Structure formats: structure tokens, C-alpha cells
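Participant: below is the sequence, then the predicted model.
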Amino acid sequence: MDAQAFDRSCVKHRLVRFVTAGGLALVATVTAIAPSASASSSLTKVRFAYDFPWPDMELIPVIVAQKEGFFKAHGLKVSIVFPPTTSTTVQMLATKDTEVALLSTSDLVVAVKAKVPVVSIANYSMKNNWGLFAMPGSKLSLATLKGKKVFSWGDTWTTAMLPFVLKKAGLTAKDITVVNGEADTPLLKSGKVDFVTNTTNYAIPGIGGKPVQIVGKAAGVPAVPVWVYATGSSYAKKHGKTVSAFMAAMKDATQWSIDNQGKAVRYFDKAFPDSGYTHAYNVQAWKLTVPLLKNKSGDFFVQTKAQWSTLARAMVDVKQIEKAEKPSAYFTNKFLP
């Protein structure tokens, strides 16, 4: 990830989907709207960039905050921007084309390594629910992993985690065949791969039934959260009150989404009828997401030094980064409600 990867020209003329509470529209650039208080409204505009080029149920708290008025109650008008690729969200923060974003924790570590001025402001999830999945009834296990085909999205998270699985199994990268692609479940169901890599809240409803799971500690992966909310370092310094307001609204919306799961899912279905996910999938996926959202103390969002030092050291071990920075280089809890 070099400096040119974060040049504004890389994202300025991309075609992305831009979503507001009123519906879906296309815009030719993500730089068209700057954060400001409208002359006709006291609400501050904030653009939230998702970590994936299309919507899925992990957007539910943001949709709920729009629909139930939590953003408005905290003085904000928040719209959602979808990046052209999974690697573009960090770029959008770096080039100030969005104010807040959802990122994987590994993406943020790689960005800091590349000296991109971004910072994590809250955990989205609190656990590492990533692992390997096989079809229901399969006899596959870590003991039989050698010689098998494993699907990978080719993202930084999978690249960071897979070596730990291999170490747990006593194998090396040469002992498996990694298959990259844009869709995991069809390859698994057709027998073209033996395992897919994903998280429980996506893989289980996608595969159906009771898929074979090798997840978390059983997979040998570090116990760290997968996703975080992040912002640009300079934006955090200049607009701290806005960042705090965003997180306060997200706390209200996340709790509401837990307490009203059925209605929360219907909000998502209505906002994104062409997402490609069925209502049944979204119901199960969100139900599986809910237990990931609070820590053992029952708190949302709170990050720890240990989670960041553990992840950074793990990424050094698998040679994704050369050295681990101090935890304070990656995160702050100062904007939490």
C-alpha cells in the first residue's frame, strides 16, 4: 500500500452508490458533498462509508439511526457511501471523501503502517467470530485440512488470520490451495472448494443448516474484534463534537436494533430491496450479529490496548507489517458516549 494508493485521483471520479434516508441514488464522485451545517437546517452532514461495495445487514444500526431519528436527535444528517472496492474505504477517509467509516481492524493496522492519518473510534463487534466453514455433515476438520481447497476473499483480514489456522493444524501455505473469488457459498455448495473463510454471522445463514465450523480459539486465531468505526485523524481533532454525536446516536440505534430485531431488519429490507439477501437470511444474520456487539461487561464500542497490541503483533508474525506500533497509534475511546 504505497502513497499513491491514497491519492485523491484514485477515488475522485469513481462511480459509487450514495444513500440517504430517502432512498438510493447514483453520484459520479464521493467528493460532491462536504460536511457542513445546511442553511435550511441546523443538522451537520456526515458521510458514512461502508466497508463493502454493497449493503448487508451489518448496516442495520446506521439505517435504524436514520429511520428512528437518532442521528437527527444528535444534530446530524448522515448519508451512506459505498466504496467501489473493499480496499477503497480507507482511501475515502484519508482523502476526506467521507467522515466516518466501518473498517476491519486489520485494514486499520495496515493503514497506520502506511502512515495514513486514520484512527479507530469504536469497536463495532467485540469478538473474533472468523474461521473456516464446510458443508453440513462434512467430515472435514483441521486434521484433514492438508491438500484441501480453501476460499479466500483476498482481503487483509483473511490474509492475516489464515496463517494462524495453518499453524494450529501444523501446516504451511504449501499444504493447501487458496481459491480467491467474489462469492464463497456457491463455490462451497458446488464442491469447487472444501472450506470457505468468513464470519459466523455471514457464513451460517449463507450456507444453511448446521455447517462445520472451525472458529475463533478452535481455529487458532487471536481473540480480537473484526470491525471498527473509524475516522480521519484531522477530522477527529477539528470535529470532535460531531464524532461524539455520531457515536452517541449509534449507541442509541444499536440498542434499539437489539431490542427491536424484527423491525430493524425490515428497515434494512426496505432500504435495500435489491441487496441480494433474502429477509430470512437477514433475520438470521442479524440475530447472530447481536451477541457480538457487547463486551463481557455489557458495553458497546469500548476498545482496549490489548486488542490492538495483540492484533498488531499477530500481523507482524505473519509478515503483513514490519513492526507493531503503540496501541494509541491505532485507537481512541475519547468519543464514546
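Facilitator: Perfect, I can see it now. Values in this document were obtained by computation on a predicted structure and should not be read as measured data.
Participant: please make it C-alpha for all contacts and neighbour counts, starting now.
Facilitator: Will do.
Participant: what ranges does the stretch 51-200 of the chain have for its helices?
Facilitator: Using DSSP state H, counting those that start in this stretch, the helices of the stretch 51-200 of the chain run over 60-67, 70-73, 89-94, 105-113, 156-169, 185-189, 200-207.
Participant: what helices or strands is the fifth one leaning on?
Facilitator: So that's helix 156-169. Where contact means 3 or more CA pairs under 8 Å, 6 or more residues apart in numbering; DSSP states H and E, helix 156-169 is packed against helix 105-113.
Participant: what is the helix it packs on packed up against?
Facilitator: helix 89-94, strand 118-123, helix 156-169.
Participant: where's the nearest residue to D56 once chain neighbours are set aside relative to K12, distance?
Facilitator: Take D56 and drop its neighbours on the chain: the residue closest to it by CA to CA, 6 or more residues apart in numbering is S275, 6.9 Å away. Distance of S275 to K12, given as CA to CA, to the nearest Å: 25 Å.
Participant: ok, how many other residues are close to the closest residue in space to K72 that isn't next to it in sequence?
Facilitator: Closest residue to K72 apart from its sequence neighbours, by CA to CA, 6+ apart: L43 at 7.0 Å. L43 has 18 neighbours, counted by other CA atoms under 10 Å.
Participant: pretty sure L43 is touching A37, no?
Facilitator: Yes. Counting by CA atoms under 8 Å, L43 sits close enough to A37 to count as a contact (5.6 Å).
Participant: the residue nearest to V196 when sequence neighbours are not counted and K192, how far apart?
Facilitator: The shortest distance from V196 to any residue other than its chain neighbours is 4.6 Å, reached at F151 (CA to CA, 6+ apart). Noted for F151: a distance of 9 Å to K192, by CA to CA.
Participant: more crowded one of the two?
Facilitator: Per other CA under 10 Å, whichever of F151 and K192 has more neighbours is F151, with 27 against 14.
Participant: and that one, how far from T88?
Facilitator: Here the criterion is CA to CA. By it, F151 lies 22 Å from T88.
Participant: where do the strands sit along the stretch 201-337 of the chain?
Facilitator: In the stretch 201-337 of the chain, the strands defined using DSSP state E, counting those that start in this stretch lie at 212-215, 227-232.
Participant: which of the ones you listed is buried the deepest?
Facilitator: Most buried of these, by mean neighbour count (mean count of other CA atoms under 10 Å): strand 227-232, with a mean of 26.
Participant: and that one, what does it pack against?
Facilitator: The contact analysis (3+ CA pairs under 8 Å, 6+ apart) places strand 227-232 against helix 89-94, strand 100-104, strand 118-123.
Participant: this is the other structure I want to compare:
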Amino acid sequence: MRRLLVGLTAVSVLVVATACGSSGSGGSDGSGSSGSTTSVKVGLIPIVDVAPLYLGQKKGFYEKHGLKLSLTLAQGGAAIVPGVTSGQFQFGFSNTTSLLIAQSNNVPVKAVANGIASTGEEGKDFGAITVKGDSPVKSAKELEGKKVAINTLKNINETAVRASVGKAGGDPDKVDFVELAFDQMPAALDGGQIDAAMVVEPALATIKSQGGREIASSMVDIAPDLTVAMYFTSTQYARQNPEVVKKFQEATAESLAYADSHPDEVREIVATYTKIPADVLAEVTLPKWPAEANRASIEALAELGREGGLFKQEPDLDELLP
């Protein structure tokens, strides 16, 4: 991210289903084994954030650690959470707010690896609130009464918009949030169906290519170097398959480090699972892929969630985080 996602409403493409291994003999844990290789299904979002997994798979990092990944795309982390807890996926990618909400609702999730982080630079992040070039809206405060698109309601993007509106002196409760997939936001904004969109790459670059502009770097407004998303599994799977989890953690750490130091290869791999044109992709702002989650930033995000009434009970960070 630069990037992010909750309400636990599942998207139709992620109907809770009985899991089965993608190859080999399936076990009760939903993974298949073939010799020393374990096949695992991973739920992802078609955004720049998850490029390290595609890159790590291409470079053989997961194979080296005895894993074969089957990657499935979904609209948001809120939909991936039930997919993981039902056993449809062994691992998933979700924004941190979605995981905090799930944990506070006693949904058995466990973060196992870092996902992405904000660049921490105002105006140079992978996510931003955007408007059309000729929009009269100049600041987040002016989003009061306006229709603002986010990929899923009650998630990190809603929290981020609310943080920016409040920071600018506005009332976040007066914003009209609408749910829309990231890849649909550029056309909706250009066509006037929405007044603003909280987007992450590659949708951010697409909107800019259409003449749109940023009015706030919302991830930066939440906290410096915000941990926007993480990879996670179910607590049951983690308990029953500690060696598989360890392999996934090690391979993902290699993949994150490689992606962070090879931006050109990141852009190349993103073109394989998104429809973003090459000229737009060249302008994409990449997120940071640090090895470790930033706990202080997650605590700040949790505080905003409390203020926004997202939690039925206090999320337990010690239980959730790796």
C-alpha cells in the first residue's frame, strides 16, 4: 500500500465452502501434500500490495520452503476473513482493521506475517482520497455531505477517511460512504457517480491518469509508517500446522524483502494479475514491505476503531499479532 480494508460480509465469490487441497491428497486442514511439498490456498486482493507473493512464487521462494501456493482474488479483506476461518483458504491477506474487528468479535484469526506499510510521506503514499480534477472539493473537510467510495464498509479505508476528515476539522459522521470495488472507482469518479474515492494502487495511478487529484494521504494521517495489512491464518490452522505456518512466514519474509528492493520486477508482476496499462503502471507509487509489523501504528489504528465504534470488545493485540 502504498495501500488497504471491514464488516464481515462475504462477497459472493467467497461463499463459505469446504476446502480441499489444490494437489496431492487433501487433509482435514484443507491443504494438500505431494511429497515434501504442501499445497495451500491463499485469499488475496487484486492490488499492488500483494505483489510480493506473486513475485516470491515466481522466484521459487515458496517452493524452496516446501510450499505450493494457489492464489485466489477477492474484493476485500472483509470477505477473505470468513474464507480463512471456514477453511476455504489456509492463509489470507487483509487490512489490519478487518483483523482487529474479527479478533474483537472472537473470530479465530492469527496474523502470521507482515503485509504492507504506508510510505509515511504526505502526497507520496500508495493510498489517497481522490477527486476529479475539476471538483470543487479541496480538502477532506469538504467531504461532509459528499458521496465517498471505499472498497468495503467499516474497514481500514473508512477509518482512514474519517481520520483525514477529522484532522481537517470536519465531521466524519456527515460523510456518505458507499461500497465499491477499487477497480470500479476510477470510472465511477470520472462519470460523476461518486464525489470522491479512497483508493490504493493501481487505482490511484489510474485516477491520476484521468486528471484526478489527491486531497489527503489518509494512511499517513492515521500514523507514521502505518501497518496497513497483514497475512493471516485461522487460530486452528496455526495450532494444527505450525510447521506449515513457519514455512509460510519464512518464504513471505524473503518475498517482502525481495519486492522492497526490486521495484521494477514488482511492476512487471503486477501486470500479470491486474488490468492496469503499462503506462499507468509505470506511475504507480509502491508501498513499503517491511519485515515486521509496526505495533505502535496498529495501536493507533485500534484507537480510531474504538472511537468509530467498530469493536464489540477490546481487540487483544497480543493474541492477534505474530
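Facilitator: Great, that's in hand. These numbers come from a predicted model, not from an experiment.
Participant: turn the strands of the stretch 201-337 of structure 1 into TSV, including distance to I121 of structure 1.
Facilitator: Output for those, formatted as TSV (distance: least, CA to CA, whole Å):
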stretch	distance to I121 of structure 1
strand 212-215	26
strand 227-232	5
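Participant: any idea which of those strands gets closest to N128 of structure 1?
Facilitator: The closest of the strands of the stretch 201-337 of structure 1 to N128 of structure 1 is strand 212-215. By CA to CA, the value is 8.2 Å.
Participant: read off where that closest one ends up in structure 2.
Facilitator: Counting by TM-score structural alignment, strand 212-215 of structure 1 pairs with residues 214-217 of structure 2.
Participant: and if you look at stretch 97-106 of structure 1?
Facilitator: Mapped onto structure 2 using TM-score structural alignment, stretch 97-106 of structure 1 covers residues 88-97.
Participant: can you tell me the closest non-neighbouring residue to L166 of structure 1?
Facilitator: Closest residue to L166 of structure 1 apart from its sequence neighbours, by CA to CA, 6+ apart: T172 at 5.8 Å.
Participant: got it, and S141 of structure 1?
Facilitator: Nearest residue to S141 of structure 1, sequence neighbours excluded (CA to CA, 6+ apart): I214, at 7.5 Å.
Participant: would you mind measuring from that neighbour to P61 of structure 1?
Facilitator: Distance of I214 of structure 1 to P61 of structure 1, given as CA to CA: 28 Å.
Participant: also K67 of structure 1?
Facilitator: The gap separating K67 of structure 1 from P61 of structure 1 is 10 Å, by CA to CA.
Participant: looking at the two, which is more packed in?
Facilitator: P61 (24 against 18).
Participant: alignment lookup: P242 of structure 2 to structure 1.
Facilitator: Checking TM-score structural alignment: P242 of structure 2 goes with G240.
Participant: may I see the helices and strands packed on helix 105-113 of structure 1 arranged in TSV, with distance to N201 of structure 1 and mean neighbour count as well?
Facilitator: Shown next, in TSV, are these (distance: least, CA to CA, whole Å; neighbours: other CA atoms under 10 Å):
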stretch	distance to N201 of structure 1	mean neighbour count
helix 89-94	22	26
strand 118-123	16	26
helix 156-169	16	19
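Participant: for these, which one sits closest to K251 of structure 1?
Facilitator: strand 118-123 (10.5 Å).
Participant: corresponding residues in structure 2 for the closest one?
Facilitator: The aligned range for strand 118-123 of structure 1 in structure 2 is 109-114, by TM-score structural alignment.
Participant: the matching stretch vs structure 1, average offset?
Facilitator: Compared with structure 1 after fitting, stretch 109-114 of structure 2 has a mean deviation of 1.4 Å; criterion: mean CA distance after the TM-score superposition for structure 1.
Participant: of all the strands of the stretch 201-337 of structure 1, which one comes closest to V78 of structure 1?
Facilitator: Smallest distance to V78 of structure 1 across these (CA to CA): 14.1 Å, for strand 227-232.
Participant: so how far is that closest one off the chain centroid?
Facilitator: Strand 227-232 of structure 1 sits 9 Å away from the centroid of its parent chain (CA atoms, centre = their mean, to the nearest Å).
Participant: that one vs structure 2, mean deviation?
Facilitator: Superposed on structure 2, strand 227-232 of structure 1 shows a mean distance of 0.9 Å to its aligned residues (mean CA distance after the TM-score superposition for structure 1).
Participant: which position in structure 2 aligns with the residue nearest to V196 of structure 1?
Facilitator: The alignment partner of F151 of structure 1 in structure 2, by TM-score structural alignment, is A149.
Participant: likewise A314 of structure 1?
Facilitator: A314 of structure 1 maps onto L304 in structure 2, by TM-score structural alignment.
Participant: can I assume its match is in contact with E158?
Facilitator: No. L304 of structure 2 is beyond contact range of E158, at 10.5 Å (criterion: CA under 8 Å).
Participant: ok, back up a step: the residue nearest to S141 of structure 1 against N129, yeah?
Facilitator: No. Applying CA under 8 Å, one finds I214 of structure 1 not in contact with N129, separated by 9.7 Å.
Participant: tell me who's in contact with Y124 of structure 1.
Facilitator: L102, P225, V226, W227, V228, Y229, L293, F300, F301 (CA atoms under 8 Å, 6 or more residues apart in numbering).
Participant: swap in S86 of structure 2?
Facilitator: Residues counted as contacts of S86 of structure 2 (CA under 8 Å, 6+ apart) are V16, A17, T18, A19.
Participant: the last one - nearest residue in space that isn't next to it in sequence?
Facilitator: This means A19 of structure 2. A19 of structure 2 sits nearest to Q88 (CA to CA, 6+ apart), 4.4 Å away.
Participant: how many neighbours does the closest residue to G170 of structure 2 other than its chain neighbours have?
Facilitator: Excluding its sequence neighbours, the residue lying closest to G170 of structure 2 (CA to CA, 6+ apart) is K141, at 4.3 Å. Using other CA under 10 Å, the number of residues around K141 of structure 2 comes to 19.
Participant: since that was my last question, I'll sign off now.
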